[in-house]
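Trainee: for reference, the sequence and a predicted model appear below.
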Amino acid sequence: MVETMTKRGLNLLAAAALAALLASPPATGQEEERVLRVATKPFPPLVLEKDGVWSGFSIDLWDAVAADLGVRYEWVGKEKVQELLDAVGSGEADVAIAGITITAERERALDFSHPYYESGLQVMIAEEREGSFLAEVLALFSPAILEVLGVIAVAVLVSAHIVWFFERRANPQQFPKGYFRGVWEAIWWSVVTLSTVGYGDRTPAGVPGRLIAMVWIFIGIVLVAFFTATVTSSLTVERLEGGIAGPDDLPGRTVGTAPGTTAARWLEENGATVREFAPIEDAYAALVKGDVEAVVYDAPVLLHHASHAGKGRVLVVGPLFEKQLYGIAVGRGSELREKINLSLLGLEESRKYESIHDRWFRP
């Protein structure tokens, strides 16, 4: 009896085990492969987008990292850098890559890979706006030039009065005795002699008058040379100070850039009037129209635009400033960070990184 019950119990256990086995999904030895969501944005030549297809240096680099890690991924397109950071922070994306500068503020919110590209900010201006005709005309009325003109006017009046005083008796036909008529004719003679034109319609006849004329000719040469040097100097200063040649010329200027970027922060901290554009291509259009005086942004992006779509219309000027280190952003504490770092180091050692870099940046 007991033996029969024992056998019956074992049979029930075996049946239950078989049912559980049949109810469970077949074991494959692998968990379902995860697809990473990678956020990016146009950032030429690091990231370019055409008809939904992404390309560029950062894109090729991530392709190599993903292949090395053996992971699948899908792109999540964004328009602004801040949107990339927000996507990773909220969990909408697992990774973000474009041209994301590593900063202390961003590092407090997210984790970053080792830097994979070093760059900086640069200034772009409209080529035709390096100097305006109106600005050069206004430069002719600078205090320095007006001061020299004042000295010349006084010298002309003094020389005219002296010549008239001696020539009104010796040569009354050319320098009449009447004060206003005589001095006016003397002023005419003084000006044409000063300018070395020398029409010859008025010439001193007396010895004192001719001696004065000789002295006035030499004085005139000095005054004309001094005036020429002053005008040249004023125009040169206007071109140097009136134009924008680098970051030192930006305080007080209206400058375009992209919102939420290190460029926007730098401009605000350094006294520029900032106008933000998204996408950055809108800033390029504003620059050409004259709505902004310059655009400040990451150097590779500006250089790419200046040599392609903006060729002949814009010019990148001045040195690199505000060093930028680009990294791959992941969530705080993400295990992907260490894996990505190891992959980047491997790409460096195998020279694959160099090959990808040369593909996009070698002249």
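Mentor: Okay, I see it. Keep in mind that what you see is a predicted model, and the values were worked out from it rather than measured.

Trainee: can we go C-alpha only for contacts and neighbour counts from here?
Mentor: Fine.

Trainee: residues of stretch 265-285 that come out buried?
Mentor: Buried residues in stretch 265-285, counting neighbours by 16 or more other Cα atoms under 10 Å, are found at 267, 272, 273, 274, 275, 276, 279, 280, 283, 284.

Trainee: check stretch 130-149 too.
Mentor: For stretch 130-149, burial by neighbour count (16+ other Cα under 10 Å) applies to 130, 131, 136, 139, 140, 144, 145, 148.

Trainee: for stretch 148-158, same thing?
Mentor: Across stretch 148-158, burial judged by 16+ other Cα under 10 Å covers 148, 152, 155, 156, 157.

Trainee: likewise for stretch 302-317?
Mentor: Buried residues in stretch 302-317, counted by 16+ other Cα under 10 Å: 302, 303, 304, 305, 306, 310, 313, 314, 315, 316.

Trainee: among those, which are in strands?
Mentor: Counting by DSSP state E, the part of the buried residues of stretch 302-317 found in strands is 314, 315, 316.

Trainee: just the buried residues of stretch 130-149: which are in helices?
Mentor: Residues of those located in helices (DSSP state H): 136, 139, 144, 145, 148.

Trainee: once you drop chain neighbours, what's closest to the third one?
Mentor: Right, the one you point to is residue 144. Counting by Cα to Cα, 6 or more residues apart in numbering, residue 230 is the residue found nearest to residue 144 once chain neighbours are left out, at 6.9 Å.

Trainee: what's around the one you found, how many residues?
Mentor: Look at residue 230: counted by other Cα atoms under 10 Å, it has 19 neighbours.

Trainee: give me the buried stretch members for the helix or strand it falls within, please.
Mentor: Following DSSP states H and E, one finds residue 230 within helix 207-242. Residues of helix 207-242 classed as buried by neighbour count (16+ other Cα under 10 Å): 209-210, 212-213, 216-217, 220, 223-224, 227, 230-231, 234-235, 238-239, 242.

Trainee: so after it, what's the next helix or strand?
Mentor: Counting by DSSP H and E, what follows helix 207-242 is strand 254-257.

Trainee: for comparison:
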Amino acid sequence: MIKINFLLSIIVTCFAIALSTPACAETASPPAKKMQVVVLESPPFVMKTDQGFTGFAIDLWEESAKRMGLDYEYREASTLQELLDSITMGKSDVAVTELTINAERMERMDFSQPWFDAGLQIMIHQAPPTGFWSFFQQLEENGHLKVYLWMGLGVIVASFLLTALDRRLDPEFPTEWKQGFSESFYHVLSVLTSGKTNHKLLFGSYGTMIAAVWLVMGAGVVAYITSSITSVMTVNSLERRIWVADKDRIDDLTDLKGKIVGTLSGSVASMYVAKAGLSGRGFSTLGNLVKALAENRVDAIVGDQPSLVYLLHQRPDLPVIPVGNVIRHEKYGFALKSGSPIRLKLSKQVMLAWETGLIDRLRKKYFGG
């Protein structure tokens, strides 16, 4: 009897195990979902290449994620606001770019320990260029060169006409076209520039009237050339004096009153400019921001100092320069969606990066020195 009961218990146990096995298989946890990391291109912190993303922030994140054993994939945001919304709405787990840590953002998202000390920088247009080429360009921009060209064409046409008439009406005039044209050209320019000439008067009284009209036209031509050159030189001098005065006077945002100030839309700089009561204009990317300043569409720009300095090193041809000191000190960190379970672990990795010298090595790699 005991043997029968023992056998029955074994059968029941096996049957129960057999029944429970499919259920366990059905309730087994699915493969872990890849962590979504949103990035925003901002050299030298995030740069896009054919092989993927690289840069100061990318290198630091990838080293930290490797040590934490995280599986992730990148998704790119086109604007700063898109990156911030991706974190606050829970579409992404981590944001990697030059993201400033401040109280307003910390109400909507979590941050790691800071990994970069930065600040805001003011930039203005470079001093107006000087020299002959600059003067020549100013003449062209103001339309004077076109007038000069038409004047030159008029002189050549008048010289040809005078040569043709003299060859027919003046027996003492040189018979060769080359010599005759050179004499006519000299007489025409002499009248235009000095109002004097020793050319014979043709056509009697009509010739005298024509000569008088030509003298008046010559006086007008000389007056126009003199005034146009003087005005361009005066404007160049005034622009440079104004630029020097502005450059020496600009130290902080209060010195930008009455000027149009460009910033990156959604950035700390844009909030800072708005709080200062300045007239601000937002741009979607750093490249567009600096381009607007180079094209004089804004009077000054305010942005993150590291990125602006790096851009100038890469594009020394841009006619913009930084002025004043860093006007607001900031710290960059990785942003995480609110309540992120990896915040403490990621902060620990950032602290280790400081302690092991990784951050210093990245600074030298991307900024030099």
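Mentor: Right, received. Where do you want to start? Quick caveat, the model's predicted, so the values are computed rather than measured.

Trainee: and the buried residues of stretch 130-149 of the first structure as CSV, adding distance to residue 31 of the first structure?
Mentor: Formatted as CSV, those follow (distance: Cα to Cα, whole Å):
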residue, distance to residue 31 of the first structure
130, 62
131, 65
136, 73
139, 75
140, 79
144, 81
145, 83
148, 87
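
Trainee: quick one: which of the residues you listed is nearest residue 99 of the first structure?
Mentor: Set against residue 99 of the first structure, the nearest of these by Cα to Cα is residue 130 (29.2 Å).

Trainee: that closest one contacts residue 241, doesn't it?
Mentor: No. Using Cα atoms under 8 Å, residue 130 of the first structure is not in contact with residue 241, being 10.6 Å away.

Trainee: do you know how far the residue of the first structure positioned farthest from its centre is from residue 8 of the first structure?
Mentor: Here the centre of the first structure is the reference, and by Cα atoms, centre = their mean the most remote residue is residue 1, at 95.2 Å. Counting by Cα to Cα, to the nearest Å, the gap from residue 1 of the first structure to residue 8 of the first structure is 11 Å.

Trainee: go on, residue 169 of the first structure?
Mentor: Between residue 169 of the first structure and residue 8 of the first structure the computed distance is 155 Å (Cα to Cα).

Trainee: same question, residue 98 of the first structure
Mentor: From residue 98 of the first structure to residue 8 of the first structure the distance is 67 Å (Cα to Cα).

Trainee: same check on residue 352 of the first structure?
Mentor: Distance from residue 352 of the first structure to residue 8 of the first structure, by Cα to Cα: 67 Å.

Trainee: so which of those two has more stuff around it?
Mentor: Higher neighbour count among residue 352 of the first structure and residue 8: residue 352, with 15 against 12, using other Cα under 10 Å.

Trainee: just give me the match in the second structure for the more buried one.
Mentor: Aligned counterpart of residue 352 of the first structure in the second structure: residue 358 (TM-score structural alignment).

Trainee: got the buried residues of stretch 148-158 of the first structure as JSON lines, with secondary structure columns?
Mentor: Formatted as JSON lines, these follow (DSSP: H, G, I helix; E, B strand; the rest coil):
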{"residue": "148", "secondary structure": "helix"}
{"residue": "152", "secondary structure": "helix"}
{"residue": "155", "secondary structure": "helix"}
{"residue": "156", "secondary structure": "helix"}
{"residue": "157", "secondary structure": "helix"}
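
Trainee: with these in mind, which one is nearest to residue 68 of the first structure?
Mentor: Minimum distance to residue 68 of the first structure across those is 73.5 Å, recorded for residue 148 (Cα to Cα).

Trainee: I figured that closest one was touching residue 227, is that so?
Mentor: Yes. Counting by Cα under 8 Å, residue 148 of the first structure touches residue 227, with 6.3 Å between them.

Trainee: am I right that residue 73 of the second structure is in a strand?
Mentor: Yes. Remark: residue 73 of the second structure belongs to a strand, assigned using three-state DSSP.

Trainee: is it true that it touches residue 39?
Mentor: No. Checked against Cα under 8 Å, the pair residue 73 of the second structure and residue 39 is beyond contact range at 10.3 Å.

Trainee: more crowded one of those two?
Mentor: Taking other Cα under 10 Å, residue 73 of the second structure and residue 39 do not tie; residue 39 has more neighbours (27 against 10).

Trainee: can you tell me how far the more buried one sits from residue 261 of the second structure?
Mentor: Applying Cα to Cα to residue 39 of the second structure and residue 261 of the second structure gives a distance of 26 Å.

Trainee: what does residue 163 of the second structure give?
Mentor: From residue 163 of the second structure across to residue 261 of the second structure, the span is 61 Å (Cα to Cα).

Trainee: likewise residue 247 of the second structure?
Mentor: Between residue 247 of the second structure and residue 261 of the second structure the computed distance is 15 Å (Cα to Cα).

Trainee: now swap in residue 358 of the second structure and tell me
Mentor: 36 Å.
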